[in-house]
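*Asks:* Sequence and predicted structure, then a few things I'm wondering about:
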Amino acid sequence: MAKLKAKKIIDAINKGIALNPTTIEIKHTEKVIIDGAFEEVETIKTLKALIYLDDSSTQINIDTKTIGTSYSTNKYKMIADKDAELEVNPKEAIEFKCKEGHMKIKATYPIVIEEIVCGYECDLERID
């Protein structure tokens, strides 16, 4: 049986992104200790990713706070390369604008093969 190799997965991710790249700028605000006090430092990271539609028509989210059943889908997904270093936490959301609209990264899933991070798969939420 063939074994997955990290280099082949990295090459496949980079080739997929190169076919239909979307350049996005992620603004990240981080609190850094400078001279004993916290200061907010904003960094801008530019990366190329692949944004695509995902068919998740079988997913049903039930919201009990409203009357009836609320149906929602995660239609947009994103693949980023290994250098993206994306991390999502509840306190700091990552938002960006692209040709598909204003997006927010809901979750990131690192693709790890042979203990090497080959890329990231992300769930996106469109914000109007």
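*Replies:* Good, I have the coordinates.

*Asks:* drop to CA atoms for contacts and neighbour counts, all remaining ones
*Replies:* Will do.

*Asks:* what does the longest strand along the chain contact?
*Replies:* The strand that spans the most residues within the chain, counting by DSSP state E, is strand 37-53. Applying C-alpha atoms under 8 Å, 6 or more residues apart in numbering, the contact partners of strand 37-53 are 16-17, 20-33, 75-81, 84.

*Asks:* Next step: those restricted to helices.
*Replies:* Judged by DSSP state H, helices contain the following of the contacts of strand 37-53: 16, 17.

*Asks:* among the contacts of strand 37-53, which ones are buried?
*Replies:* Neighbour counting by 16 or more other C-alpha atoms under 10 Å classes 16, 17, 21, 22, 24, 26, 76, 77, 78, 79, 80, 81 among the contacts of strand 37-53 as buried.

*Asks:* Tell me which two of those sit farthest apart.
*Replies:* Of all pairs drawn from these, the greatest distance, 20.8 Å, lies between 16 and 26 (C-alpha to C-alpha).

*Asks:* before we go on, here's another structure to hold up against the first:
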Amino acid sequence: MATWPCCAPLALAKSGSEGAVFGHPNGQTDLAITPAAIRQQVTAVGRDLYDSHETRRQVFILASDLAPGDSGGGLVNPAGAVVGVAFAIAPDRPGTAYALTTDEVRPVLALGGTTAVNTGPCLSEA
């Protein structure tokens, strides 16, 4: 089992911090780097993908012009450390995007990719 030192490249960030998201907007092959600033950190309350239970996650609200395809991209501070992972944009609020904080990402990274995850009904056999 992995231990916390595996996650040393992660860093903490706070409101007002600046950085960039490294992603592949709109499915482009080349890596794009999009400026981002953390507006605030909130506890996001919502439903899981299958609408079966409530979820609570620590999330950064970003000032950034991200696009579909940037999800999963690292939010990186000027020192080069990952401080979050982009996961959504606000289609009704241009220039607003969201990233999970390192507190949310660390437990997943600690698994070291050793645990299989069932796709559930997301993928079906054609």
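*Replies:* The structure has been received and is ready for your questions. Here the structure is a predicted model, which means the values were calculated and not measured.

*Asks:* Please state their TM-score.
*Replies:* After superposition, the two chains reach a TM-score (TM-score structural alignment, normalised by the length of structure 2) of 0.44; 84 aligned residues with a C-alpha RMSD of 3.8 Å.

*Asks:* which one of the buried ones among the contacts of strand 37-53 of structure 1 is nearest residue 94 of structure 1?
*Replies:* Closest to residue 94 of structure 1, out of all of those and judged by C-alpha to C-alpha, is residue 26, at 6.9 Å.

*Asks:* which non-adjacent residue is nearest that closest one?
*Replies:* Spatial nearest neighbour of residue 26 of structure 1, excluding adjacent residues (C-alpha to C-alpha, 6 or more residues apart in numbering): residue 45 at 5.1 Å.

*Asks:* What separation do you get for that neighbour and residue 112 of structure 1?
*Replies:* Look at residue 45 of structure 1 and residue 112 of structure 1: by C-alpha to C-alpha, to the nearest Å, they are 22 Å apart.

*Asks:* Which of these two has more residues huddled nearby?
*Replies:* In this view residue 45 of structure 1 and residue 112 are compared by other C-alpha atoms under 10 Å, and residue 112 has more residues nearby, 14 against 11.

*Asks:* before we move on, back to that, redo the buried ones among the contacts of strand 37-53 of structure 1 as JSON lines? Include distance to residue 49 of structure 1.
*Replies:* What follows is these, written out as JSON lines (distance: C-alpha to C-alpha, whole Å):
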{"residue": "16", "distance to residue 49 of structure 1": "9"}
{"residue": "17", "distance to residue 49 of structure 1": "6"}
{"residue": "21", "distance to residue 49 of structure 1": "6"}
{"residue": "22", "distance to residue 49 of structure 1": "5"}
{"residue": "24", "distance to residue 49 of structure 1": "7"}
{"residue": "26", "distance to residue 49 of structure 1": "12"}
{"residue": "76", "distance to residue 49 of structure 1": "13"}
{"residue": "77", "distance to residue 49 of structure 1": "10"}
{"residue": "78", "distance to residue 49 of structure 1": "7"}
{"residue": "79", "distance to residue 49 of structure 1": "6"}
{"residue": "80", "distance to residue 49 of structure 1": "5"}
{"residue": "81", "distance to residue 49 of structure 1": "7"}
